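**Student:** Let's see this in three dimensions:
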Amino acid sequence: MIKSLIRTIPNYPKPGVQFRDITTLLKDADGLRQVVDALYERYAAAKIDKIVGIESRGFIVGAAVAYKLGVGFVPVRKKGKLPGDVLGHDYALEYGTDRVEIHSDAISPNENILLLDDLIATGGTAEAATVLIEKLGGNVFECAFIIGLPDLGGEQRLHQLGYSTFTLCEFEGE
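**Tutor:** Below is the predicted model of the structure:
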């Protein structure tokens, strides 16, 4: 059911890109509940200290899952969006380059971190977030996503770097 609630917008943000829009999933109460419950069930027995969510759609589900797990939530944001002392990392996107930042006091050494975002495409943003987590001394427990796009190689990229990944659904060759 989760996959059926995700809208595809062709040629956004540029020609040839099939944008997977989760706003249609989020507005459906049962769909949102299924996503949060599935992620909660996967990690309920794990020793996770915090969830790191990537701007911006990773905030929505990440905060809900953190609340349900009884752990803290940490945002990873685009450059210049966090008010305090930050640590940043530049990365390549599927359609450009960007920089993400995290507050320098957001993670304590040896904390187990679940990285959560709405979608894994090329893996650049997720990799940048793992770099920040590890620079602060955190351990990446797993990288979780609502949507996987296996044709773009992001999960494979994270696996090659030694990270475990999990997706709730995939759009392969679509």
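
**Student:** CA only for contacts and neighbour counts going forward, please
**Tutor:** Fine.

**Student:** check contacts around the residue nearest to the spatial centre of the chain.
**Tutor:** The centre of the chain sits closest to residue 117, judged by Cα atoms, centre = their mean, with a distance of 1.8 Å. By Cα atoms under 8 Å, 6 or more residues apart in numbering, the contact list for residue 117 reads 53, 54, 55, 57, 58, 59, 61, 62, 144, 145, 146.

**Student:** Run a quick neighbour tally on the closest residue to residue 109 other than its chain neighbours.
**Tutor:** Once flanking residues are discounted, residue 109 sits nearest to residue 137: 4.1 Å by Cα to Cα, 6 or more residues apart in numbering. By other Cα atoms under 10 Å, 15 other residues sit near residue 137.

**Student:** what secondary structure does residue 137 sit in?
**Tutor:** State at residue 137, reduced to three classes by DSSP: H, G, I helix; E, B strand; the rest coil: coil.

**Student:** And for residue 119?
**Tutor:** With three-state DSSP as the basis, residue 119 sits in strand.

**Student:** looking at it, it is touching residue 146, isn't it?
**Tutor:** Yes. With contact defined as Cα atoms under 8 Å, residue 119 and residue 146 form a contacting pair (5.8 Å).

**Student:** Residue 42 versus residue 60, what's the distance?
**Tutor:** Going from residue 60 to residue 42 by Cα to Cα, to the nearest Å gives 18 Å.

**Student:** Next, the second sequence, to be compared with the first:
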Amino acid sequence: MTLASTIRTIPDYPKPGIMFRDITTLLGDARAFRRAVDELVQPWAGTKIDKVAGMEARGFILGGAVAHQLSAGFVPVRKKGKLPHTTVSIAYSLEYGVDEMEVHEDAVVKGERVILVDDLIATGGTAEGAVKLLQKIGAEVIAACFVIDLPELGGAKKIEALGVPVRRLVSFEGH
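**Tutor:** Predicted coordinates for the structure are as follows:
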């Protein structure tokens, strides 16, 4: 079994020409899910990671599992208006416009070592916003980790340009 073989591809979703990479099939396969989490954790096993930040929504699933494996805390990075306490927000670019995401202002203590986790990186706008948001509240972002990279869209390069290494488990051509 390869991780790529457990990811379902849905053509023309959400619009014609897009090949949607659906990780719900990977998540539903116990062995694949365990392997993905183990591979995301592997470079940091035995090192001090204070927090794992996960981007809404699939990043919550993966990030929670990674945080558990690393004995780290978990920070939800949410769409604006979803967190109940005092927040810090940042605007980020979407394919067709701008949106905002936020974290609680006290989610990270200045200097804490944080790993960002999500299911997929494409153009990198959301991940770039999350890295900048975490840095804004004092995190030292050690790495950004994704199950899937769509390298033709350049998102991983955007994150690496911020000085943050990118870990990806599977790459797919196209978008």
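
**Student:** Residue 60 and residue 42 of the first structure: which has the busier surroundings?
**Tutor:** residue 60 (18 against 10).

**Student:** Tell me which residue of the second structure lines up with that one.
**Tutor:** Alignment note (TM-score structural alignment): residue 60 of the first structure maps to residue 61 of the second structure.

**Student:** would its match count as being in a helix?
**Tutor:** Yes. The assignment for residue 61 of the second structure is a helix, going by three-state DSSP.

**Student:** ok, it - contacts?
**Tutor:** Here residue 61 of the second structure is in contact with residue 54 (criterion: Cα under 8 Å, 6+ apart).

**Student:** try residue 153 of the first structure
**Tutor:** Counting by Cα under 8 Å, 6+ apart, residue 153 of the first structure touches 121, 122, 123.

**Student:** cool, and residue 22 of the first structure?
**Tutor:** By Cα under 8 Å, 6+ apart, residue 22 of the first structure lies in contact with 5, 6, 7, 118.

**Student:** I'd like to know how many residues surround the third one.
**Tutor:** So the one you mean is residue 7 of the first structure. When neighbours are defined as other Cα under 10 Å, residue 7 of the first structure has 15 of them.

**Student:** Same check on the last one?
**Tutor:** Applying other Cα under 10 Å, we find 24 residues neighbouring residue 118 of the first structure.

**Student:** same deal with the second one?
**Tutor:** Residue 6 of the first structure is flanked by 18 other residues according to other Cα under 10 Å.

**Student:** Now check it against the second structure: what is it aligned to?
**Tutor:** Residue correspondence to the second structure (TM-score structural alignment): residue 6 of the first structure is matched to residue 7.

**Student:** Tell me who's in contact with its match.
**Tutor:** By Cα under 8 Å, 6+ apart, the contact set of residue 7 of the second structure is 21, 22, 23, 24, 25, 26.

**Student:** so of these, which ones are in helices?
**Tutor:** Using DSSP state H, the subset of these located in helices is 24, 25, 26.

**Student:** Please report the distance of the last one from residue 163 of the second structure.
**Tutor:** Distance from residue 26 of the second structure to residue 163 of the second structure, counting by Cα to Cα: 30 Å.

**Student:** the more surrounded of the two?
**Tutor:** Neighbours per residue (other Cα under 10 Å) separate residue 26 of the second structure from residue 163, with residue 26 holding more: 21 against 12.

**Student:** pretty sure that one contacts residue 32?
**Tutor:** Yes. With contact defined as Cα under 8 Å, residue 26 of the second structure and residue 32 form a contacting pair (5.7 Å).

**Student:** Need the overlap of contacts for these two.
**Tutor:** Listed as contacting both residue 26 of the second structure and residue 32 by Cα under 8 Å, 6+ apart are 3, 6.
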